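In: This is the structure alone, sequence omitted:
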């Protein structure tokens, strides 16, 4: 039986936690069994142990959890709920104000369930209509959001079989067992965190949740998280390279001898990071995973810098859809920053929405911690208006984009480099940032 080591230091069998939330949620979900359909129930910024147990509880209540990205702001939340409406939305009192503002702009808002300190739920509003949301097949296990080809949230429903196949694969690849201790660093709203957590539950492993005050965003917190990991004798780490880099930077003389497997995904881990991870976790295998939400997470597993394998039931190749030519590594338009996908066009639209900007191009440049940093080059309508424009544009981006999408640097230029066909050369724009260190930082 899986054991939850909660962030407050207490422990509880996963089965007991699921039973508790089943009892607490059932009164609010009595309509879920109507017409033999699954009710869509969104989860947003719940404590990870609550989100995990609630997921299993929702399944027993004929509901499908819909995971909203914890890093989203007002715009992304509103768009996702407009394009993929839900009947109920579960969150905490801390997030109630944000979500109330989001729901106020929806024509058919869901009911809002608020998690209380005692682990129960209170309903702060009632849905105007449930029929539109009762349209998921019974085999739908969960719904995640991906940026797709447009840079905007796109719902991806996955079946129980999708998740089972992925979890079985990870159970085998990560060598999970009842003696394993899995540290919850990858959020459940990301499919990698969800599938890894399910693989750990399938293996009856221990689930360890770090205290909510511990995040790897600052060196002191990263050191505390390392000490926590060592003290709880964690055996399995799953995280994006940005988090692992911060842990390595904070390690100093700390080592994690109990860790047996480190799995990274969401971005590329360079050779120095892999080498440092091997020193931090001397007895661990360091694995890299590449995948996509539509494939229920991992598709390719890398166990060596020059060797990787494709999961069973998958075939993969990378091609240029316009020519059919097989692409070389690195040929892509998206930016992977701290494990998140950023589509340049979305950031460019935010910049050009300001009347002072004539043109904008956004690219990703190598960053030691983030993997890639979002940067932008802009051409102004009026050349003389350069004073204070970078600060203004930074503010504009922060007001309309999630923080991870905002440029870390902006350069004002007289023109954008173009190729013979008149298209902006993103490669040359990247070289601009390699040569120009005067760009402003956020």
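Out: Nice, I can see it. All values reported here derive from a predicted model rather than from experimental measurement.
In: hey, let's count contacts and neighbours off CA atoms from now on
Out: Will do.
In: Enumerate every residue touching residue 419.
Out: The neighbours of residue 419, taking C-alpha atoms under 8 Å, 6 or more residues apart in numbering as the test, are residue 425.
In: same deal with residue 357?
Out: Residue 357 neighbours (C-alpha under 8 Å, 6+ apart): 351, 378-381.
In: Strands - which of these land there?
Out: Among those, the members falling in strands (DSSP state E) are 378-380.
In: Please report which of those residues has the highest neighbour count.
Out: Counting by other C-alpha atoms under 10 Å, residue 378 has the largest number of neighbours within the ones in strands among the contacts of residue 357, with 24 neighbours.
In: Disregarding flanking residues, what is the spatial nearest neighbour of it?
Out: Excluding the flanking residues, the one nearest residue 378 by C-alpha to C-alpha, 6 or more residues apart in numbering is residue 360, at 4.3 Å.
In: ok, the residue most central in space within the chain - contacts?
Out: The centroid of the chain falls nearest to residue 190 when counting by C-alpha atoms, centre = their mean (4.1 Å). Residues counted as contacts of residue 190 (C-alpha under 8 Å, 6+ apart) are 69, 144.
In: hold the first one in mind and look at this next one:
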């Protein structure tokens, strides 16, 4: 059981945060999470509810006992492949039962999950193999070639030694009909049987063989202080950085998310937010496993499949990106779906339009609760109280969390209502960046005797203690909740032989909120020989689809400062005035 404190904060009444007036009355301000590993959350749920549905995938149900047994078998296989305590294992796939099983198998083997966006291409994937020194990766057959290409392109000492490959049909019946059936457009993607790739200097292992491997899983010795998850986040410069999360930091937000969303074993969650992403991983997957809830799993977004699954499985909880809700409400078949089972809906990554939030409330009695967090904070550092949300608002500091707004130059707290940088202190904050002590030191400050993480986001606090996002200190594009870092896209584009200079900025998009625009200077030898569409097509082959510039503008020169730096903000401001 989770021990929770019910005492009031140890501070004078005059300093009690304003937002405590809106705190859910059923919850304490702080909690003491279980002092065990994340793996044990699955073990306990399977012990209590062995026959209960843990996962549903296109009509195929996996009980908690089955998920536990498969994760144990896969952990034994990993152990047999030489995975030791603290080793990093790449996990690259869309939402499916195998992702959940593999995630917990890695934890069971005392190893560290490196979740990777399956939209990444080989050029991008190289970094996720060599930076964490991963020797084993687990993926789906449609992505295996990309990982093999990435590994083969590395020096021999940095390559993968084993690649475990599963097919989606290892987890569902391709002949499924009715409301559980995949969209027709997905059938080739989901059901095609791919030949295993060759892996230079390594071995490809089929999922079914991995689960049938002889041997036992190692003794489980991982504890709260051990590294559990190494998700990567990009920044203003350089390659993505690994965020070191321990079992304890993920455990806190797992339990807090469960309590905040009234998690019970009777919850039925629509698991459509990607579980390679920190929000889907923690607030959706880990919270559901901790509560022994049922997850109805979608590998990608499709509005009509979502409508059918919510109706058929009586989904009660749905964490999402606002564009998903907008899309579902716009379906021509919407009147055929029954959303009456939903009791909790919310998300983040982008602001929910006020008119849509109002429709949810008026038509279904649902208050859309927005939240805010980063990879560095294990998803939510802020969330709107379910019973007192404010629209287009980040919410209030999450359980056990202290957040302030400071002047980014002086690092002094600014008065209520004034803009400044949001800083965060709490048990969910990461331990630092993998192999990057310099970046770690820059990410933290000491404030009032405590260590605070600098979010890089600008915001303000209103009179009720609710936080609002106003701007970004960091250079970043937010397209439908996907964070895109211009420096990373620019670095990939510079590999094109025609590009002399490139600057990535955001452009307005009626659906995604923002989209990617590339302002490009071509080499003299290539002017007139490359079209904007040809460059976009090249980007599609070399980077994740959400990073691809949707707009390309060729120019003769980029604006530069006196020191020769590209003045990206000048281009951004010009774009915003269009």
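Out: Thanks, I have the structure now. Bear in mind the structure is a predicted one, so any value in this text is a computation, not a measurement.
In: re the thing from before, what's the spacing between the aligned residue in structure 2 for the residue nearest to the centre of structure 1 and residue 489 of structure 2?
Out: Aligned by TM-score structural alignment, residue 190 of structure 1 pairs with residue 277 of structure 2. Computed as C-alpha to C-alpha, to the nearest Å, the residue 277 of structure 2 to residue 489 of structure 2 distance reads 19 Å.
In: for residue 226 of structure 2, same thing?
Out: Distance from residue 226 of structure 2 to residue 489 of structure 2, by C-alpha to C-alpha: 33 Å.
In: same deal with residue 476 of structure 2?
Out: Taking C-alpha to C-alpha, one finds residue 476 of structure 2 at 11 Å from residue 489 of structure 2.
In: what do you get for residue 264 of structure 2?
Out: In terms of C-alpha to C-alpha, residue 264 of structure 2 sits 42 Å off from residue 489 of structure 2.
In: Neighbour count for the two, which is higher?
Out: residue 489 (21 against 16).
In: if I look at the more buried one, how far off is residue 164 of structure 2?
Out: 29 Å.
In: Could I get the full set of helices for the stretch 251-400 of structure 1?
Out: Under the criterion DSSP state H, counting those that start in this stretch, the stretch 251-400 of structure 1 contains helices at 271-280, 344-352, 389-400.
In: These: which one's closest to residue 242 of structure 1?
Out: Checking these against residue 242 of structure 1 by C-alpha to C-alpha gives helix 271-280 as the closest, at 9.8 Å.
In: which outside residues touch that closest one?
Out: Against helix 271-280 of structure 1 from outside (C-alpha under 8 Å, 6+ apart): 244-245, 248, 251, 254-257, 284-286, 305.
In: dump the residue contacts of residue 323 of structure 2.
Out: By C-alpha under 8 Å, 6+ apart, the neighbours of residue 323 of structure 2 are 352, 480, 511-512.
In: how does it look with 10 Å?
Out: 329, 349-353, 479-481, 511-513 (C-alpha atoms under 10 Å, 6 or more residues apart in numbering).
In: Same question for residue 504 of structure 2.
Out: So residue 504 of structure 2 contacts 475-477, 484-490, 493, 516-520, 549, 552, 568, 571-572 (C-alpha under 10 Å, 6+ apart).
In: What's it aligned with over in structure 1?
Out: For residue 504 of structure 2, the residue aligned by TM-score structural alignment is residue 362.
In: Once you drop chain neighbours, what's closest to that match?
Out: Residue 362 of structure 1 sits nearest to residue 376 (C-alpha to C-alpha, 6+ apart), 4.4 Å away.
In: Near the one you found, how many other residues are there?
Out: Residue 376 of structure 1 has 25 nearby residues by other C-alpha under 10 Å.
In: surely it meets residue 441?
Out: No: the criterion here is C-alpha atoms under 10 Å, and residue 376 of structure 1 misses it with residue 441 at 11.2 Å.
In: tell me, what's touching the two both at once?
Out: 407-410.
In: Columns distance to residue 223 of structure 1, secondary structure and neighbour count on top of those, output as JSON lines?
Out: As requested, these are exported to JSON lines (distance: C-alpha to C-alpha, whole Å; DSSP: H, G, I helix; E, B strand; the rest coil; neighbours: other C-alpha atoms under 10 Å):
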{"residue": "407", "distance to residue 223 of structure 1": "28", "secondary structure": "coil", "neighbour count": "26"}
{"residue": "408", "distance to residue 223 of structure 1": "25", "secondary structure": "coil", "neighbour count": "17"}
{"residue": "409", "distance to residue 223 of structure 1": "28", "secondary structure": "strand", "neighbour count": "19"}
{"residue": "410", "distance to residue 223 of structure 1": "32", "secondary structure": "strand", "neighbour count": "26"}
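In: contacting residues around residue 259 of structure 1?
Out: 180-182, 229-230, 233-237, 280-285.
In: Residue 226 of structure 1 too?
Out: Applying C-alpha under 10 Å, 6+ apart, the residues contacting residue 226 of structure 1 are 214, 216, 220, 232, 247-248, 250-251, 254-256, 280.
In: I believe it is in a helix; please confirm or correct that.
Out: Yes: Residue 226 of structure 1: assigned to a helix according to DSSP: H, G, I helix; E, B strand; the rest coil.
In: Perfect, I'm done here.
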